[in-house]
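>>> Pasting the sequence and the predicted coordinates here, then a few questions.
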Amino acid sequence: MARGERSGHRGGGIEAKAHGAGVVAEMPPDPKTLPALLDLMRLVARSGAPQLRLRLFGSILLTILGKALGVLAPLVLGAAVNHLARDQPAGVSVGLGFAGFAVGWAIVRFLSSTAPQLSDVIFAPVRQAAQRAAATETFAHALHLSLDFHQTKRSGALSRTVDRGSRSVDFLLRILAFNLVPTGLELILAAGVLGGAYDWRFAAVAVVVVVIYTGLTFAISNWRIEHRRTMNTADTEAAGQVVDALINYETVKSFGAETRAAAGYDRALGAYNAAALKANSSLALLNGVQALIMNVGLGVMAVMAGFEAAAGRMGPGDVTAAVLILISLYGPLNILGFAYREIRQSFIDMEEMLKVTRQTPQVADAPGAPALPRPQDRKGGTLAFEAVSFRHDARTGGLEDVSFRVAPGTTTALVGPSGSGKSTIVKLALRLLDAQNGRVIIDGADVRDVTQASLRQAVALVPQDVALFNDTLATNIAFARPEATEDEIWAAAEAAELAGFIRGLPDGMETRVGERGLKLSGGERQRVGIARALLADPSILILDEATSALDSRTEAAIQKTLRKAKAGRTTLVVAHRLSTIADAEQILVLKSGRIVERGAHHELVARVGGEYAALWRKQTRGARTGLEAGSLKA
């Protein structure tokens, strides 16, 4: 295979390419090497690898031993050739002596080849533990980051950052510990042996050849990076078109755009192929230059050794040994171009991953924060907003001086136009956001003073768009409380009017719902969300348009179920359909981030010129118009 690196091909290999959002079009500047190495060592130290110190010591010792034996092996073979060339009185003794040296050379060479393999076996658990720790730490930290981080971060890019960063840890440990550093050690040993056993000029040739080889490899590799960057960008575009078309295949088919989508993919592949040809041509140039330097060095070494042998200062075996030592140096250098480029990229990937772990969540538990105590009377929790204000960075609107109280066991509804602040109130109650002014209080405790875990055990949300995992119905319902028994899961499904549907499925509770729950209808997904929230047994239940995707008959049944579920719970309801909240003890009407009206349904409807009354008339007029149109058709 060509030196420096292997030629690229679509699909992976050494020229591996990240697809989708993972590849950056522009390679950022190299991070500082020393801090990156310190980060790498800290990752290894906290990896939790078994017998970490013993494995480090053993692998380093075996690596040094292997390189030392690799330099010694040519000397043993050289001694064998010298022994064979000497005048001996008996042919048998000559043959036995040569055979002994030859066998010794084979054994030493075998040991020099085996030592790095044993070293890698010993060190592999450390590499794997470091990779696992890096991925787990980053993933866990990303999950703990605040809502603002996830709203501005592309999920695909974040996933690729974690994946590439963790794999870069494994690659850097492997290439630095068992390739570049040992190769430098081997060069020092080889130079010392050549200078000590033969002549300083042999050591100088070895060093000069390696320095020239390394310098030109780095220079050409830096030039080739532009070709690789263009190729990766084209590959990203091609992969992105495939993913977009497959995810949105219904849209593609609905508009008869299959041929158009395939043509766009073909154009992207054409751009990739053009960039790949340039990358492969520059790779051939790199390999040619490396081969030229190697062979010139070998030629110079052989000529020098030949002159020394002719002058009687070296035997024929010494000539062989000198050339073999230089050849042994070339082996690890063969992948230097690939290693240099990949090390640069791996340091960058690792740094990008560590940037995620250095992000500080805006919403975090206070040091020593206690858990939120659950109400003992099982009447539900108390929720209060005290002069709460919040302004989003990306919008001019937000909440302005919002105050209200939801008494235990009662229902409070939030109504108002889109953008009026309803969702912001829900996020503040769940502490997905922190109030910039004022306080959010649950059962007398400021939500910022208790742990988030205990808060979210006490508050459950049924969102308008229920997100499901690509797993079974049982797993999705039990997500709120994984330790729940099968009977409890079925009871939650019964309460959400979902049990009959599940029993009609061939696999029942073990039915997989597909990616994002796409195998279920919108109403079925919403009922799974309701079952999940009921299983959590919260003291405060938040319903964010929880029945908006249901048909009227199912909605009426679930409204009845929810009325039962509200018993012993405090409920906060976000609604656009006012008929669903007419029985709420308190209705808050929001507009432009402020509460403009509050009261019970009958009070707000009776207000002349009120916001709620106007919205009620509009909705009931629309309902009457629909009924009249239906009767005329009948």
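Alright, I've got the coordinates.
>>> going forward, measure contacts between C-alpha atoms and count neighbours the same way
Will do.
>>> For Gly91, grab the count of nearby residues.
If you count neighbours by other CA atoms under 10 Å, Gly91 ends up with 11.
>>> typed the wrong thing, it's Gly196
Using other CA under 10 Å, Gly196 has 12 neighbouring residues.
>>> For Phe202, see how far away it is.
10 Å (CA to CA, to the nearest Å).
>>> before we move on, what about Ala99?
Going from Ala99 to Phe202 by CA to CA gives 28 Å.
>>> Check it against this one:
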Amino acid sequence: MRFTHSGPAPTERNDAKTLKTLLPYLLEFKGRVALALSLLMLAKLANVSVPWFLKDIVDQLSATQAALAMPLGLVAAYGLARLATSVFGELRDAVFAKVTQRAIRRIALQVFEHLHRLSLRFHLERQTGGMSRDIERGTKGIGFLLNFTLFNILPTLVEIGLVAGILLVNYHWSFAVVTFLTIASYIGFTLGVTEWRMVFRRSMNELDSQANSKAIDALLNYETVKYFGNERYEVARYDGNLASWERSAVRNQTSLNFLNAGQGVIIAVGVTVLVGLAARGVVDGSMSVGDMVLVNAYLIQLYAPLNFLGFVYREIKHSLADMERMFTLLEQGEEVADRPGAQTLATRQAAIRFEQVQFGYDGKRQILHDVSFDIPAGKTVAVVGASGAGKSTLSRLLFRFYDVGAGRITLNGVDIRELTQASLRAHIGIVPQ
């Protein structure tokens, strides 16, 4: 008789589904999130005001010698604006730290608990080394995603909007047009190439997990490897995975270099055009030297976050890929689960009965065929047989690591599937080999 999994197979995830899974963990600290976002906006407003103070200082100094005393207040305001940018940024990170670390803790704990609820079959079929690497990368990805999405992508977009609006209102429309075209080209190029590169990242993750699994499994089974003189085989198998990982890593790096080069070209062209427009404005008298300084300062302020935005987007996509593998573990259905209303076992005398039990780990080989026997309370029963006859399978079924394919196992006349697994196992003692 074929034995099948009772839990649903994990469904294919996407980035939106991964983010939706993460969202409830943020809502635990709504106040902190709101405060952190408020501090973020204050920091960006202070940062955008810095070039204006610098412009006024330059214009005052360029006017007349009589006005040389005036910039003192502007210099103080300039310094305060830069200080506010830094202080608000640090306060934001301090407020949000508890949100990030609590989310990592809760998700890691939930995955750990869920793995203990999964069946023995799942753990025998999965390689522990690869699974531990998936969890490690996934939890790191959570911290990166939370911090950089809220505190880099969002504020960068806000700053871009503010700067573009200032240029549009105060200067010729061509400044805003060039700014928007540069940003649109940069973002479009970054998104397109990054999506293409994600294939290499996913491949690297898979091959890294496989290599790590093979290494850990070989070392955990060191004695067995030595028994059969299999050192060369294990080394060759490990090296084969590393070779495949190396090829994916090289493609990942070269595609990254292409992305960085393309981003550099777009930014260089945009900056050059804007500086040329500002210089022409100074020459024809429509702009002051302070305006030239202001436009240049804004370009410098935009250049850094735009360049960083490409890096952040790439890393966020990588983090989502890492989290995807970890969250997939949470979607793995429980093969053996307590039934609704399951009884809690409480007894000091246990009579066990196997009634026409059939079981096979898969459809290719049946292990138990209509097995029936009784173990009266207080009696000792020995089970003997050849290797592979099903002796260990009996204890696994009694512990409900698996459920029987047909028949039933009773304890004091109650089918053990009607009992909670925790109370059942609490009444059983075992001495493993």
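The structure has been received and is ready for your questions. Everything quoted here is computed from the prediction, not taken from an experiment.
>>> Need the TM-score between these chains.
After superposition, the two chains reach a TM-score of 0.86 (TM-score structural alignment, normalised by the length of structure 2), with 423 aligned residues with a CA RMSD of 3.3 Å.
>>> buried ones in stretch 80-98 of structure 1?
Buried positions in stretch 80-98 of structure 1, judged by neighbour count with 16 or more other CA atoms under 10 Å: Ala80, Val81, Asn82, His83, Leu84, Val94, Gly97, Phe98.
>>> Might you report the residue contacts of the residue sitting furthest away from the middle of structure 2?
In structure 2, Ala66 marks the outermost C-alpha relative to the chain mean, sitting 59.8 Å out by CA atoms, centre = their mean. Ala66 of structure 2 makes no contacts at all, as judged by CA atoms under 8 Å, 6 or more residues apart in numbering.
>>> any idea how far it lies from Ala16 of structure 2?
Note on Ala66 of structure 2: its distance to Ala16 of structure 2, by CA to CA, is 61 Å.
>>> And what about Ala413 of structure 1, helix, strand or coil?
Classification of Ala413 of structure 1 using DSSP: H, G, I helix; E, B strand; the rest coil returns strand.
>>> Map it onto structure 2.
For Ala413 of structure 1, the aligned residue in structure 2 is Ala382 (criterion: TM-score structural alignment).
>>> How many residues are close by that match?
Neighbours of Ala382 of structure 2 (other CA under 10 Å): 6.
>>> Can you tell me, leaving aside adjacent residues, what's nearest to Lys55 of structure 2?
Closest residue to Lys55 of structure 2 apart from its sequence neighbours, by CA to CA, 6 or more residues apart in numbering: Gly290 at 4.2 Å.
>>> for Val58 of structure 2, same thing?
Once flanking residues are discounted, Val58 of structure 2 sits nearest to Gly290: 5.2 Å by CA to CA, 6+ apart.
>>> if I line the two up, what does that neighbour land on in structure 1?
In structure 1, Gly290 of structure 2 lands on Gly317 (TM-score structural alignment).
>>> before we move on, what about Gln127 of structure 2?
Aligned counterpart of Gln127 of structure 2 in structure 1: Arg154 (TM-score structural alignment).
>>> Check the secondary structure at Phe354 of structure 2 for me.
Quick answer, by three-state DSSP: Phe354 of structure 2 is strand.
>>> That one maps to what in structure 1?
Match for Phe354 of structure 2 (TM-score structural alignment): Phe385.
>>> would you say the residue farthest from the centre of structure 2 is within a helix?
Yes - assessed by three-state DSSP, Ala66 of structure 2 belongs to a helix.
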